[in-house]
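Visitor: sequence and predicted model, in that order:
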Amino acid sequence: DDQGPMGEMRVDPSKGSVGFGSGLHGWAFSVKEFADIYSSLFKVPADKLMNKMWGENFFNKKTKKWSTAKSPDNERAFNTYILDPIFKLFDAIMNFKKDETQKLLDTLKIKLTPEDREKEGKPLLKVVMRSWLPAGDTLFHMITIHLPSPVTAQKYRAEMLYE
């Protein structure tokens, strides 16, 4: 019941209410984080990009056009703009491609301590992913945007206490 005291309770990645990541390694993201990144690059509002980055939305790199129809030239936007950069970083780090890793770290503006620069493989991957996409930031954004305020929440929580 979206009209009840708790408001809308549906989860939807295009609204930023779903997080993806690794609790074990301490990194996470929602579509909102990537929409914010690309918003400044493409000069498009983040809300509009959030809707484009999830679901049946495809981007054709050759024509630079968006489509809702799957075709051989179209790639799903979530894969292109979110998963591909993550997979490239995973591949470079886990396959010990030091030059490529450094280029990606520079592009993503990830600063590592001298001790962290000495790491390789999985330990380096954990540090890099935590630096780039810290789980705490994603959770904080999701909580502040999607959970009701204490004033709103007390209305239905207090009711449950006295049932």
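Guide: Great, that's in hand.
Visitor: can we go C-alpha only for contacts and neighbour counts from here?
Guide: OK.
Visitor: any idea how many residues pack against residue 74?
Guide: The number of residues packed near residue 74 is 21, by other CA atoms under 10 Å.
Visitor: now for the closest residue to residue 58 other than its chain neighbours: which residues touch it?
Guide: When the adjacent residues along the chain are set aside, residue 58 lies closest to residue 76, with 4.3 Å between them (CA to CA, 6 or more residues apart in numbering). Residue 76 makes contacts with 53, 56, 57, 58, 59, as judged by CA atoms under 8 Å, 6 or more residues apart in numbering.
Visitor: let's bring in a second model and compare:
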Amino acid sequence: MMDRKHNIRNISVIAHVDHGKSTLTDSLISSAGIIAEQRAGDVRFMDSRDDEQARGITIKSTSVSLYYERDEEKEKNVPYLINLIDSPGHVDFSSEVTAALRVTDGALVVVDCIEGVCVQTETVLRQAIAERIRPVLFLNKLDRVFSELQPSLEECYKIFRNAIESVNVICQTYKDEKLGNIEVQLFFKVLPYTGRVGFGSGLHAWGFTLRDFSRLYASKFGLSSEKTMKRLWGENFWDPVAKDWVTKNTGVFFKDGENDIFLKNGKLVRGFCQFVLHPIRTLYDAVMNDQKDKIQPNIEGTASEIEKEGH
């Protein structure tokens, strides 16, 4: 793999302290088969020094090589060699972050959903942009949002949106003017419907992007995957009466009362909340409550509900 230079990627994981970089890295390493899945998050594989293990923080940047395959347009199972660097999040070790960023192609920015963008998040983002490194955002600890905050689905969307907007504000604040205005906006901006924002839990080793759900729903809605991605974020609502997407949340009422999933207090539910968060949260609650009979029906539930509406 080292001889195939075009298929080598150097990625740095950067974030504020205790936002879950090392835990997320453990999950990625376990997916590559280097450590057992049961130990991911506890072993802290990248914290190789004794003082790092004792204090529970990353002090030195550490790298590991991972093998990955992905399906592309013209070829399936294309192999890649990913050199992943776990960098410190503490402000005292910012020099380690700079050293890591100067040998990487891209940066995975990890943000705690509950704490949001913090001081060191801005610092490491500024360092990445100074090195002209394109960031990709991962909103971590969704399990804590569901179990601790227990917000409504609309409140969950606002939490995610605020975190994404905060990251984009930082990217636009410290952008490199030499790249040009149009190029800068496209290069540094992270948006969910472009596939550059991930959601998940590093501790429980699960995550997704809107691209995953767009592939699931594209044939149901009769749209391309790219167009479906745009419908699953922002001011987009599925109208079961018109059987079409609308951009205004208008009140809709049913006589049969069988369409509660599409409505909330007489209004349409946002597409992201309805088709992404609702099945995940239902599945999460079923797993946490050990309701095995609800797990399998929920996986195919949302797709079947679309079919019931005649689409």
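Guide: Perfect, thanks for sending it. Every value quoted in this text rests on a predicted model; they were computed, and no experiment measured them.
Visitor: TM-score for this pair?
Guide: Here the TM-score for the pair of chains, by TM-score structural alignment, normalised by the length of structure 1, is 0.57; 106 aligned residues with a CA RMSD of 2.3 Å.
Visitor: hmm, back to that, the residue nearest to residue 58 of structure 1 -> structure 2?
Guide: If you follow residue 76 of structure 1 across to structure 2 using TM-score structural alignment, you land on residue 270.
Visitor: quick check: that match vs residue 130 of structure 2, distance?
Guide: Distance from residue 270 of structure 2 to residue 130 of structure 2, counting by CA to CA, to the nearest Å: 37 Å.
Visitor: please apply the same query to residue 203 of structure 2.
Guide: Taking CA to CA, one finds residue 203 of structure 2 at 31 Å from residue 130 of structure 2.
Visitor: so which of those two has more stuff around it?
Guide: In this view residue 203 of structure 2 and residue 130 are compared by other CA under 10 Å, and residue 203 has more residues nearby, 20 against 15.
Visitor: can you list the contacts of residue 76 of structure 1 in CSV and add distance to residue 159 of structure 1 and neighbour count?
Guide: Below are the contacts of residue 76 of structure 1 laid out as CSV (distance: CA to CA, whole Å; neighbours: other CA atoms under 10 Å):
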residue, distance to residue 159 of structure 1, neighbour count
53, 39, 24
56, 41, 14
57, 42, 18
58, 46, 24
59, 48, 25
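Visitor: residue 290 of structure 2 belongs to a helix, doesn't it?
Guide: No. According to DSSP: H, G, I helix; E, B strand; the rest coil, residue 290 of structure 2 belongs to no helix; its state is coil.
Visitor: that one: neighbouring residues, count only.
Guide: Residue 290 of structure 2 has 11 nearby residues by other CA under 10 Å.
Visitor: map it across to structure 1 for me.
Guide: By TM-score structural alignment, residue 290 of structure 2 lines up with residue 96.
Visitor: just give me the match in structure 2 for residue 42 of structure 1.
Guide: Under TM-score structural alignment, residue 42 of structure 1 pairs with residue 221 in structure 2.
Visitor: quick one, strands of structure 1?
Guide: Using DSSP state E, the strands of structure 1 run over residues 20-22, 27-29, 58-60, 65-67, 74-76.
Visitor: what's the closest of the ones you listed to residue 114 of structure 1?
Guide: strand 27-29 (21.0 Å; CA to CA).
Visitor: which strands and helices lie in contact with the closest one?
Guide: strand 20-22, helix 135-146 (3 or more CA pairs under 8 Å, 6 or more residues apart in numbering; DSSP states H and E).
Visitor: residue range for that strand in structure 2?
Guide: By TM-score structural alignment, strand 27-29 of structure 1 lines up with residues 206-208 in structure 2.
Visitor: so how far does the matching stretch sit from its counterpart in structure 1?
Guide: Here stretch 206-208 of structure 2, set against structure 1 after superposition, deviates by a mean of 0.9 Å using mean CA distance after the TM-score superposition for structure 1.
Visitor: got the buried residues for that stretch?
Guide: residue 207 (16 or more other CA atoms under 10 Å).
Visitor: next: stretch 274-294 of structure 2.
Guide: In stretch 274-294 of structure 2, counting by 16+ other CA under 10 Å, buried: 274, 275, 276, 277, 278, 279, 281, 283, 284, 285, 286.
Visitor: would you list the helices and strands packed on strand 27-29 of structure 1 in TSV and tack on mean neighbour count and distance to residue 10 of structure 1?
Guide: Output for those, formatted as TSV (neighbours: other CA atoms under 10 Å; distance: least, CA to CA, whole Å):
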stretch	mean neighbour count	distance to residue 10 of structure 1
strand 20-22	15	16
helix 135-146	16	10
